[in-house]
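S.K.: coordinates for the following, if possible.
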Amino acid sequence: MRVPARPVSEIRTLVEALPDPELPVIGLGDLGVIRSVAPGADGVLEVEVTPTYLGCPALPAIVSAIQQVLTAGGHPDGRVRQVLTPPWTTDRITAAGRDKLAAHGIAPPAPAHGDGPVLVQLAGVLCPHCGSRATRPHSTFGPARCQSIMRCTACHELFPHLTAL
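M.R.: Model (predicted):
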């Protein structure tokens, strides 16, 4: 028995709510990796995804989760398409997404504000534990490829920092 097709708006809501496999505290929508959810030229529902970087190891899990939503939502022929241009940047993270990251001890990058050169941040990254900017890099390698580890010199806590792209 075929499942009745749910409206595109419902599918988009479900897809955007899927947790990121590497940062499960944030949904794919708030992370800014979902470009669109719309019928393609042939009428088949298509989800466009922009990975956080080429070679993202979480991409197969993301595609699989989206495909499950499409099938359960009555769109078994739906497809997931990678869109690489323009590339994803941390500016695509929503304000709600930044708040969720900070609430879970992950310092989000500051918005880049425009297409100009990347500005060097003179003040430290805001510590998600105590709010201090007295932070410094601890390790370029974090719990995921897109994260580094920072140390707060005020509260002495280590915390992951989502690397600006």
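S.K.: for the rest of this, base every contact and every neighbour count on C-alpha atoms.
M.R.: Will do.
S.K.: what sits against the most centrally placed residue in the chain?
M.R.: In the chain, the residue lying closest to the centroid (C-alpha atoms, centre = their mean) is residue 31, at 2.6 Å. Residue 31 makes contact with 20, 92, 93, 94, 97, according to C-alpha atoms under 8 Å, 6 or more residues apart in numbering.
S.K.: next up, for comparison:
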Amino acid sequence: MVTAPLDVRRARRVAEGVPDPELPMLTLADLGVLRGVEMTADGTVVASLTPTYSGCPAMAEMRADVAARLRGAGYPRVEIRTVLSPPWTSDWITEEGRRKLAEHGIAPPGAAPRGPVPLVLSPTRRTVPCPRCGSARTEETSRFAATACKALWRCLDCREPFEYLKEI
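M.R.: Coordinates of the predicted model:
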């Protein structure tokens, strides 16, 4: 018989391996949205997820994928909880996740803003290094890409387009 602490660790490993539906090169653990996995006294596995932003359309898929993976691994009772506090920030993306993003041609986000966000009425210029050649000579071509959490950029040196995962 497997003891509960080993069983919950196994359940956590299963949940950590679930890929993000919009960024499949990342797991939910890489992205930092898997907040915890625990097991109740009756054997229910409870996985807690935090959405990357309010209204994220991928959240339903994340919940369904984690539940399906856990059930497929032999856990018949699964509960998925949504945790909103503290809110997710792009700082929660692991170093491994940032490496995977860059490896797949997506510029990882910079540091998330801290404290009050100043109101700026003119466009701000941020530097987003090219994930392919590393050049800082890049420009934004569209504030939104395939998903609302990404923007389209291009490198002025290697001329390659790339996506940028926005910081939150």
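S.K.: now the TM-score, please.
M.R.: Remark: TM-score between the superposed chains equals 0.87 [TM-score structural alignment, normalised by the length of structure 1]; 160 aligned residues with a C-alpha RMSD of 2.2 Å.
S.K.: so where do the strands sit in structure 1?
M.R.: 34-39, 45-49, 79-82, 135-139, 147-152, 158-162 (DSSP state E).
S.K.: which bit of structure 2 covers the second one?
M.R.: Spelled out, that is strand 45-49 of structure 1. Mapped onto structure 2 using TM-score structural alignment, strand 45-49 of structure 1 covers residues 45-49.
S.K.: stretch 134-147 of structure 1 now?
M.R.: Matched against structure 2 by TM-score structural alignment, stretch 134-147 of structure 1 falls on residues 137-150.
S.K.: buried residues in the matching stretch?
M.R.: Neighbour-count burial for stretch 137-150 of structure 2 flags 138, 139, 140, 144, 145, 149, 150 (criterion: 16 or more other C-alpha atoms under 10 Å).
S.K.: repeat that for stretch 33-46 of structure 2.
M.R.: 33, 34, 35, 36, 37, 38, 39, 45, 46.
S.K.: and the contacts of it?
M.R.: With C-alpha under 8 Å, 6+ apart as the criterion, stretch 33-46 of structure 2 contacts 4, 8, 11-12, 15-16, 28, 47-52, 75-81, 83, 88, 92.
S.K.: could you redo the last one with a cut-off of 6 Å?
M.R.: 12, 28, 47, 48, 49, 50, 77, 78, 79, 80 (C-alpha atoms under 6 Å, 6 or more residues apart in numbering).
S.K.: quick check: the closest residue in space to the first one that isn't next to it in sequence vs residue 157 of structure 2, distance?
M.R.: So that's residue 12 of structure 2. Excluding the flanking residues, the one nearest residue 12 of structure 2 by C-alpha to C-alpha, 6 or more residues apart in numbering is residue 37, at 5.5 Å. Computed as C-alpha to C-alpha, to the nearest Å, the residue 37 of structure 2 to residue 157 of structure 2 distance reads 45 Å.
S.K.: before we move on, what about residue 91 of structure 2?
M.R.: Applying C-alpha to C-alpha, the value for residue 91 of structure 2 to residue 157 of structure 2 is 28 Å.
S.K.: and of the buried residues of stretch 33-46 of structure 2, the nearest to residue 113 of structure 2?
M.R.: Closest approach to residue 113 of structure 2 among the buried residues of stretch 33-46 of structure 2 (C-alpha to C-alpha): residue 33, at 18.5 Å.
S.K.: look up how far residue 161 of structure 2 lies from that closest one.
M.R.: For residue 33 of structure 2, the distance to residue 161 of structure 2 - C-alpha to C-alpha - is 27 Å.
S.K.: after superposition, how close is the helix ranked longest in structure 1 to structure 2?
M.R.: The helix spanning the most residues in structure 1, taking DSSP state H as the definition, is helix 59-72. In the superposition with structure 2, the aligned residues lie an average of 1.2 Å away from helix 59-72 of structure 1, counting by mean C-alpha distance after the TM-score superposition for structure 1.
S.K.: between which two of the buried residues of stretch 33-46 of structure 2 is the distance greatest?
M.R.: Using C-alpha to C-alpha, the buried residues of stretch 33-46 of structure 2 span at most 18.5 Å, a distance reached by 33 and 39.
S.K.: neighbours around residue 48 of structure 1, how many?
M.R.: 17 (other C-alpha atoms under 10 Å).
S.K.: surely it meets residue 79?
M.R.: No: taking C-alpha atoms under 6 Å as the definition, residue 48 of structure 1 is not a contact partner of residue 79, at 8.6 Å.
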